[in-house]
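Q: Structural data only, the sequence is not supplied:
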């Protein structure tokens, strides 16, 4: 049996997985808590679980539940109201420390209304500042506050920035440490919290959140407003508390699945997500029951910075996955897989981000295989392996510390660890274990892993302990064969990794290699290929093609006009590498019509790499595009442009 340093010394009963408590009523959450039972999650207090990206000191006092009562002001671009925090404090503890970034704190009181002393300490631009509250024996604290108009987690869109062009839109994106810009809580993935919320928005709009909707149609809140109530009675990492509000409608996809979207997008979204219910069934057959009730999704406006975000019960999605042919639905398989790895069992700190994404990427391929067959799954794995090689190269080579799974993020924004290393090296690690022990045995272990650690945080050390105790079981030959510590703690790709090979994609690579000035694009069969084949072909083409060859490709296959974002992205990277001027309008159109960081950041990097040709294009397009980007994407591109601007200034000065 694995040893867990889970229990808080002051609340041993609460540290038992599955322990329940019924919270007492507070002024803000009484209507929502009637009859509700919620779990209180354990907290890891081991050295490897210390979160350097939070000011919280959970050994003294920790948040177990958050009750929000907030109003969205679209004119001022703020959320204002109260957060009532349920606190479990050690005997004799006099304070609780929360995370705060840019919040305007109005007051802090006990549940009986008595003022509590508080102060905001010194901090920095990355982490924000510690909010210290003197408890004076209080087990609830009520914080009245306002978010800042530039809160990094929140994006306020004008009607013109939405698909429908009629109403404004608001959405949040909290991963990794951004929710502290709109919720005063302990913003650490290892301090799981249940939550509830009452959100007031202008009457034409609807609000949705990553929890159970208690009032799906809302209720009158005076002055042309409506209030929507939500509840999450299972402990989640605080970055998974998510909100969206806008002109949205819902369409059911099955008994427990459905999609929200702007009305003009809803039909296309529902068609693209047609197989979601089947995906849930396939995932359950592999890894046990889906424990969150419903699995709904919302397709957000194009500025959403990620492909998807696995917010429990309501995955947030980019419209760039709406290809029209369901060819990009591996994204849904990925976000659904997070319902087990990431949401059910969560990395305790961002140094172990791979425990979320690597396991999820592995499960994604298993879901895709179950639904669409091994050939398509093998293509996805092969493309992922290619992404891994590129990520290792971009990180500085196989000896670079950034190519480890367990990262040292001291002094770094945890966002910097969210690279393909965590996703693809993590998935390759699990595939290596599966190959060594056999799929049946590995599946049994992985399913039991989710059961053992359900609703708990995990570290790399504990993950490896679980492997050794419940899968390897003292088999020294197997231990040596797996190279567990090399995978987890050392840079590069271990020698026992096997590259996934897709025969179909190998044909695409060969076709790209053979493509020359005399090749007729019509003879390629491009229009009969799927998305993965097209992407592989475009990525494998030489970066020094002539203008005439590019013109033939673009003219024959209408690459600059394609609706498939993955194919368009691959084409534009090829065009930029060749300084292909006819593609510049498509580059500008793509970069100003969506804000998905996966596409935006590499394209700007590619433009800047083309110096005298690409930098002017990058600067011109970014000036136009930046106001529509979420802070996550804008921050990444800002970091690219600043060194480029400094280098250009130096060159000008030297000249």
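A: Arrived safely. Predicted, not measured: the structure shown is a model, and the values here were computed from it. Numbering: from 1, shown residues only.

Q: alpha carbons only for contacts and neighbour counts from here, please
A: Noted.

Q: How about the contacts made by residue 120?
A: Counting by CA atoms under 8 Å, 6 or more residues apart in numbering, residue 120 touches 129-132.

Q: hmm, try it at 6 Å
A: Taking CA atoms under 6 Å, 6 or more residues apart in numbering as the definition of contact, the neighbours of residue 120 are 130-131.

Q: Now do it against residue 65, distance only.
A: 22 Å (CA to CA, to the nearest Å).

Q: what's the answer for residue 20, then?
A: Residue 20 is 12 Å from residue 65, where distance means CA to CA.

Q: So those two - more neighbours on which side?
A: Between residue 20 and residue 65, counted using other CA atoms under 10 Å, residue 65 has the larger neighbour count: 29 against 15.

Q: pretty sure the more buried one belongs to a strand, no?
A: Yes. Residue 65 forms part of a strand when assessed by DSSP: H, G, I helix; E, B strand; the rest coil.

Q: wait, doesn't it sit right on residue 195?
A: Yes. The pair residue 65 and residue 195 passes the contact test of CA atoms under 6 Å, sitting 5.2 Å apart.

Q: Sketch out the strands for the stretch 101-250 of the chain, chain order is fine.
A: If you assign secondary structure with DSSP state E, counting those that start in this stretch, the strands in the stretch 101-250 of the chain sit at 104-110, 118-120, 129-134, 140-146, 154-157, 169-172, 193-202, 206-209, 212-213, 219-220, 225-236, 243-246, 249-254.

Q: Same list, those strands, but as TSV with distance to residue 263 please.
A: Supplementary listing: these in TSV, determined by distance: least, CA to CA, whole Å:
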stretch	distance to residue 263
strand 104-110	35
strand 118-120	43
strand 129-134	40
strand 140-146	31
strand 154-157	16
strand 169-172	13
strand 193-202	18
strand 206-209	12
strand 212-213	20
strand 219-220	21
strand 225-236	19
strand 243-246	11
strand 249-254	6
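
Q: Please identify which of the ones you listed is closest to residue 309.
A: Nearest to residue 309, of all the strands of the stretch 101-250 of the chain, is strand 169-172, at 10.4 Å by CA to CA.

Q: So which elements touch that closest one?
A: Contact here means 3 or more CA pairs under 6 Å, 6 or more residues apart in numbering; DSSP states H and E; on that basis strand 169-172 packs against strand 154-157, strand 243-246.

Q: putting a second one here so we can go through both:
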């Protein structure tokens, strides 16, 4: 059944329900936001009491691996309020007081393995602040305390946080929902030979006291709370950008990101002003579990993107794009995660196209489509509903939604709209979408309503109700998925056929230009290798191109799958070294999955993991624990 607006009838109730949500979203950037969106991954009661500001005071103990802190929360209450409910996980609460210094009664509920413990604090409508004095534990899931040996410099310890999706509650008692935004200030004390940084205004050098002050004026959700501390130096890259890293990594990192200001300018040209004042990057130790994390003002980045030739900086474009999609307009719940990531992958590709041309961005899109198709097959075998864009993660860890579906299926859905209505109209819509909804939250249903009203109803396009149904609420990949085209990849496919025939590196270069190939072309080449390639063929390839010793993490990680599947023993030492010293989950998961396909590989995986696990963040080792259980 269709309505006159071409919205599926089953969406009508959801869209009508957004009336109250839209009223909640009418606030200005720094005003309280009494959202009533139900978030199954938070205990918070924002319809009764909502946090609008955090003032955080903390002292870090690198010997005990704990943070002793006070979180003073500013509240906006309804007249009926009796409690404010916060999310916590593994926190030791010392005392709780109100703005007058009066001790408040509280109850810490039993801990759920995923959600942690609800902290119920008795308040009345006149309670404008609660101050919680507490300590974290060494097991806090968001925090990874590194020994000096686990750093690049090998001399001083290091700490970094990873709060997404629901781990902020393991180091701050907060309403840990993406639908709740607040501003914050902080005073952080660390050993005097270390420098702390946050997702806020940051220092650029160490001081003599060890105490530092931070401010985030723009309201953010809790998952964007970030802290890192270490032997860190800074180099500026422009008037509003720079890079932080351990001293031995700083020059190399600055060289890799030297075009950052151009990237920011390209993003602004597409979709409007950058609203976070500065855009800095910190290159973290290799145990960081993701490629990057879009913490406002300070992107956290893995050192695995420092390839020496700027070939992997699309990841920076991705994290920069989050300054609009995700940080500026945020998914209301983790079931709507595709709104963050689908838009970001789309925006990333447009930035790369603007800087490096359509051919380059189409290679990225083709690799994304390959990844997406492979992941759809894998997910569909166990839970087809997880291939929908709109997810149902109730009762599950929201990390289960961190798949290629949100990222790449979301991207191709948005690309389909662009190709259907035309780029000019689509760009105008997206720019208006970011501006109109800045510092607000968004559900899938409200996005459908906005899309219908502001774009599709204004144009005659070939999109009907099945369009939304198939892409957002349907499984797998619809037949009308856009198909990227890359002449460079066609050339790679011809080159591989030639290699199979004569194993001649000279011909491969003279006829197909292999010596000038980008990382993406080599990735396509390796992906096309036949199954069960064989030791002899692997050896010939490795002798010719030295994949086993590649300093490019993307190339080696893909080649390592071939090392495992073909039992190429010459590659085992580097495989083990990579698994032990690299904590990026994107690389770890497929390699461990490939290892456990055989009994011999499973034994190898467990032996390597015993050495590697202490180097992994909880986000990574929780995933690998489940694989090797």
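A: Okay, I see it. Only a predicted model underlies this, so the values are computations on that prediction, with no experimental measurement involved.

Q: quick one on the thing from earlier: what's the closest of the helices and strands packed on strand 169-172 of structure 1 to residue 83 of structure 1?
A: With CA to CA as the yardstick, what comes closest out of these is strand 243-246 (14.8 Å).

Q: which residues in structure 2 does that closest one align to?
A: Alignment of strand 243-246 of structure 1 against structure 2: residues 227-230, by TM-score structural alignment.

Q: and stretch 220-239 of structure 1, how far out from the chain's middle?
A: Mean-position distance between stretch 220-239 of structure 1 and its chain equals 21 Å (CA atoms, centre = their mean, to the nearest Å).

Q: try stretch 459-470 of structure 1
A: Between the centre of stretch 459-470 of structure 1 and the centre of its chain there are 24 Å (CA atoms, centre = their mean).

Q: In structure 2, which residues correspond to it?
A: With TM-score structural alignment applied, stretch 459-470 of structure 1 matches the range 443-454 in structure 2.

Q: Equivalent analysis for stretch 350-366 of structure 1, please.
A: Stretch 350-366 of structure 1 corresponds to residues 334-350 of structure 2 when matched by TM-score structural alignment.

Q: Give me the residues contacting the matching stretch.
A: Under the criterion CA under 6 Å, 6+ apart, residues 317-318, 321-322, 325-326, 331, 361, 390-392, 406-407, 410-411, 443-444 lie in contact with stretch 334-350 of structure 2.

Q: Try it again at 7 Å.
A: With CA atoms under 7 Å, 6 or more residues apart in numbering as the contact definition, stretch 334-350 of structure 2 has outside contacts at 314, 317-318, 321-322, 325-326, 330-331, 361, 389-393, 398, 406-408, 410-411, 443-444.

Q: same question, stretch 380-392 of structure 2
A: Among residues not part of stretch 380-392 of structure 2, those counted as contacts by CA under 7 Å, 6+ apart are 335-336, 338, 376, 379, 405-406, 410, 444, 471-476.

Q: how about 8 Å then?
A: Everything outside stretch 380-392 of structure 2 that qualifies as a contact, by CA under 8 Å, 6+ apart, is 334-338, 376, 379, 401, 405-406, 409-410, 444, 471-476.

Q: So which of the residues you listed sit within helices?
A: 337-338, 376, 379, 410, 444, 471-472 (DSSP state H).

Q: Centre of the chain to the helix or strand harbouring residue 13 of structure 2, how far?
A: Under the criterion DSSP states H and E, the helix or strand holding residue 13 of structure 2 is helix 9-24. On the basis of CA atoms, centre = their mean, the separation between the geometric centre of helix 9-24 of structure 2 and that of its chain is 28 Å.

Q: Give me the helices and strands touching that helix, please.
A: The contact analysis (3 or more CA pairs under 8 Å, 6 or more residues apart in numbering; DSSP states H and E) places helix 9-24 of structure 2 against helix 444-451.

Q: do that again at 10 Å, thanks
A: Secondary-structure packing of helix 9-24 of structure 2 (3 or more CA pairs under 10 Å, 6 or more residues apart in numbering; DSSP states H and E): strand 440-442, helix 444-451, helix 465-472.

Q: mean deviation (superposed) between the first one and structure 1, please.
A: Once the two models are superposed, strand 440-442 of structure 2 sits on average 0.4 Å from its counterpart in structure 1 (mean CA distance after the TM-score superposition for structure 1).

Q: Just the buried positions in that strand, please.
A: Applying a neighbour-count criterion of 16 or more other CA atoms under 10 Å, one finds 440-442 buried in strand 440-442 of structure 2.

Q: Residue 101 of structure 2: what's it in contact with?
A: Each residue near residue 101 of structure 2 by CA atoms under 10 Å, 6 or more residues apart in numbering is listed here: 129-131.

Q: which among those end up buried?
A: With neighbours counted using 16+ other CA under 10 Å, those contain these buried positions: 129-131.

Q: hang on, residue 280 of structure 1 packs against residue 257?
A: Yes. Assessed by CA atoms under 10 Å, residue 280 of structure 1 is found in contact with residue 257 at 8.7 Å.

Q: Counterpart of residue 100 of structure 1 over in structure 2?
A: By TM-score structural alignment, residue 100 of structure 1 lines up with residue 88 in structure 2.

Q: Contacts only, for that match.
A: Taking CA under 10 Å, 6+ apart as the definition, contacts of residue 88 of structure 2 comprise 42-43, 108-109, 111, 115-119, 166-176.

Q: and what of residue 178 of structure 1?
A: Taking CA under 10 Å, 6+ apart as the contact definition, residue 178 of structure 1 lies against 100-101, 126-128, 151-154, 172, 187, 238-239, 631-632.

Q: For the residue nearest in space to the middle of structure 1, which non-adjacent residue is closest in space?
A: For structure 1, the residue nearest the mean C-alpha position is residue 309 (4.2 Å; CA atoms, centre = their mean). In space, and not counting its chain neighbours, residue 309 of structure 1 is closest to residue 316: 5.0 Å by CA to CA, 6 or more residues apart in numbering.
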